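Q: Build me a structure from this.
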Amino acid sequence: MFEGWPPPILDPAGPYAGSVTLLSWILFAMGAVVLLVVLAALYVALFGRRSLQEKLGGKSVIWVGGIAFPLVVLTALLVYGLSLTSHLSDDIRGDELRVRITGEMWWWRVAYLDEGGNAVIHDANELHIPAGEPVVLELESGDVIHSFWVPRLSGKLDMIPGRRNLMRIQADAPGTFGGQCAEFCGGPHALMGFTVIAHPPERFAQMMQARRMRETAPQTATIPGARLFQDAGCAACHRIAGTAANGLAGPDLTYMGARGSVGAGILQNHRGTLMGWIGNSQAIKPNNRMPPYTMLSSDQLTELAQYLEAQK
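A: Coordinates of the predicted model:
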């Protein structure tokens, strides 16, 4: 596997994940205590002295241990948990970076938004954010229910067709963080990964400026592989900014060469994995919606992989 994978679930790297992780540890500890109490009671019931067994079966134990204790503990836990995670639902300030992420079967559509909520940069399966700053995600679904989860940066939130949910994430320091769809969505659900890369703010600003320019810059059709990309039918499903490829059925490939992974976070991105994915993605991620291109020769696969590697 590569950096950020598998995503650790109890190693927070930002404030929104920290509170969720602390609450998780508290729940684990309380569960362990309850288990020990139950095991102790079971031991007494099976092997304890007669007098202890009689006390264990008395009304006072039932009232205290079965009703009063759970009521007090669970109420206290509810109040503490809500106060601990209340900042997760703070009002949106309006000056945060906003990114719209749409769950698809079985990949992620990513659109960086301007101040008016318009998509200005398109990507897929990978999110770039500035370290040390909160980012607001607009979560949607293009088909079935998905769930967005990057354990080290925030909790999980469902992506529901016809509804837009808001989530904050933040990375305290630069790094790469793995994520996963956390709601069974059929097919290769377990292979629906995601990657978040946090950059120093100045580096992030430079990247976004370069990508804005890339979105509007025309690309020459003489680049090796460009004609084959069109002739093989790739442009019917995929978009590459500045070219005639405007397909929306599959992931945007404008920055494919700069991504760290292939196939929605499951393979490290290099020429070999690109060739394997193009040639027969069904052998790598069964039941995904990209048909196999076994009719292409190795030279043609190499040409397409080189073309995608140049998309940065």
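
Q: contacts, neighbours, all on C-alpha from now
A: Will do.

Q: Now do the strands for the stretch 1-150 of the chain: every range, in order, please.
A: With strands called from DSSP state E, counting those that start in this stretch, the stretch 1-150 of the chain shows them at 97-104, 107-113, 119-124, 126-130, 135-141, 146-149.

Q: For the fifth one, give me every contacting residue.
A: Looking back up the chat, that one is strand 135-141. Identification of contacts with strand 135-141 by Cα atoms under 8 Å, 6 or more residues apart in numbering yields 92, 96-104, 129, 148, 158-170.

Q: I'd like to know which of those are buried.
A: Buried subset of the contacts of strand 135-141 (neighbour count, 16 or more other Cα atoms under 10 Å): 97-104, 129, 148, 158-161, 164, 166-170.

Q: gap between His122 and Lys312?
A: 12 Å (Cα to Cα, to the nearest Å).

Q: Now for those two: what residues contact both?
A: Common neighbours of His122 and Lys312 (Cα under 8 Å, 6+ apart) are Thr254.

Q: one more to line up against the first:
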Amino acid sequence: MLEPLWGWPPPVLDPAGPYAEKVTTLAWALLGMGFFVTAVVLAALWVAVRGSPALKARLGGEKTVWIGGIAFPAVVLTALLIWGLTLTASLTRGVTGEEMRIRVTGEMWWFRVEYLDPQGRVVVHDANEINLPVGEPVVLELRSADVIHSFWVPHLSGKKDMIPGRTLLLPIQADKAGRYGGVCAEYCGGPHALMGFAAIARDRAGWDKWFAARRSAELREETASAPGAELFLANGCGACHRVAGTQANGLAGPDLTHLGSRLTLGAGILPNNHGALMGWIGDSQSIKPGNRMPSYNMLSAKELDAIADWLGQTR
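A: This is a model prediction of the structure:
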């Protein structure tokens, strides 16, 4: 049984996998050191303001400056640097090539998700959701289609930038089933603050069942005779979106083949239900100002209902 949907923003000190565990350990160490330095500075300030002349003379000499101001910071910061680099080395190393691979591309302002076979071919298209088998390392191929984005699931991994023209690898692993929130953690203009996604971890049997259903749906010919499908195509939605088995083959926007089974809409900002989908289609600019999907407020409520009903059935 999957856990309830995450809170927002996602917790940053609650690891659910080995890679996030190391980041959290480092974060607590730095936080503790920050408190210690603050305490030392406050103590020195108290001595300077309220201390006796004798105490000021004893603690304010040249020896204190050399030890407390130069030697101690140099030793402590060097030790922290070496320890931190050693602790987090596995965040960028250890990729064997045998792991399952998922390609994630940051776009303005959503995430394209593609599941790859061992030959590197795309076998399942998705958007704004990543599905993982519990207890197994997965390697993400991170890319950007436009500007610098950043991929971060605080529960499961460290933050890694997505840079145009480059493919960067990020190992990720979930040690327990659940739904985890992720965000773009690098300002990318426009509605950057409304660019999120979900990472969903299932046991291996559940993941295999999910993947088989997704892949068979990709290969199954679907009819496009429903009123909602006809309205979808007639209003040009297929120029930006893809729905497998129909004439909609657009690549500019998220793949909608499996929209009905996703947790959220608008890259993590709305629950995926019929009413929210109607609202998003009708006036996405009021919900997520600046996103690249135009509002279709010229459509009637009946037309919006038909399109939302058809898209909700794409599972």
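
Q: tm score of chain vs chain?
A: Once the chains are laid over each other, their TM-score by TM-score structural alignment, normalised by the length of structure 1 reads 0.98; 311 aligned residues with a Cα RMSD of 1.0 Å.

Q: ok, back up a step: could you point out which of the strands of the stretch 1-150 of structure 1 sits nearest Glu215 of structure 1?
A: strand 119-124 (6.6 Å; Cα to Cα).

Q: With structure 2 overlaid, report how far the closest one is off on average.
A: Taken against structure 2, strand 119-124 of structure 1 registers an average deviation of 0.6 Å after superposition, with mean Cα distance after the TM-score superposition for structure 1.

Q: Tell me the buried residues in that strand?
A: Going by neighbour count (16+ other Cα under 10 Å), the buried part of strand 119-124 of structure 1 is 121-124.

Q: next one: stretch 283-294 of structure 2
A: Buried residues in stretch 283-294 of structure 2 (16+ other Cα under 10 Å): 283-285, 288, 290-291, 293.

Q: for the residue most central in space within structure 1, what are its contacts?
A: In structure 1, the residue lying closest to the centroid (Cα atoms, centre = their mean) is Gly179, at 3.5 Å. Gly179 of structure 1 sits next to 7, 148-151, 193-196 when contact means Cα under 8 Å, 6+ apart.

Q: what do you get if the cut-off is 7 Å, keeping everything else the same?
A: 7, 149-151, 193-195 (Cα atoms under 7 Å, 6 or more residues apart in numbering).

Q: Alignment lookup: it to structure 2.
A: The equivalent of Gly179 of structure 1 in structure 2 is Gly182 (alignment by TM-score structural alignment).

Q: show me what contacts the nearest residue to its match once chain neighbours are set aside?
A: Once flanking residues are discounted, Gly182 of structure 2 sits nearest to Val153: 4.2 Å by Cα to Cα, 6 or more residues apart in numbering. Residues in contact with Val153 of structure 2 (Cα under 7 Å, 6+ apart) are 181-183.

Q: can you rerun that using 8 Å?
A: 10, 159, 180-183, 199.

Q: Put together CSV for those, with secondary structure on each row.
A: Formatted as CSV, the contacts of Val153 of structure 2 follow (DSSP: H, G, I helix; E, B strand; the rest coil):
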residue, secondary structure
Pro10, coil
Lys159, coil
Tyr180, strand
Gly181, strand
Gly182, strand
Val183, strand
Ala199, strand
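
Q: which of the residues you listed has the most neighbours?
A: Ranked by the number of neighbours (other Cα atoms under 10 Å), the contacts of Val153 of structure 2 place Gly182 first, at 28 neighbours.

Q: separation between that residue and Pro289 of structure 2?
A: For Gly182 of structure 2, the distance to Pro289 of structure 2 (Cα to Cα) stands at 20 Å.

Q: Please apply the same query to Glu303 of structure 2.
A: Distance, Glu303 of structure 2 to Pro289 of structure 2, by Cα to Cα: 23 Å.
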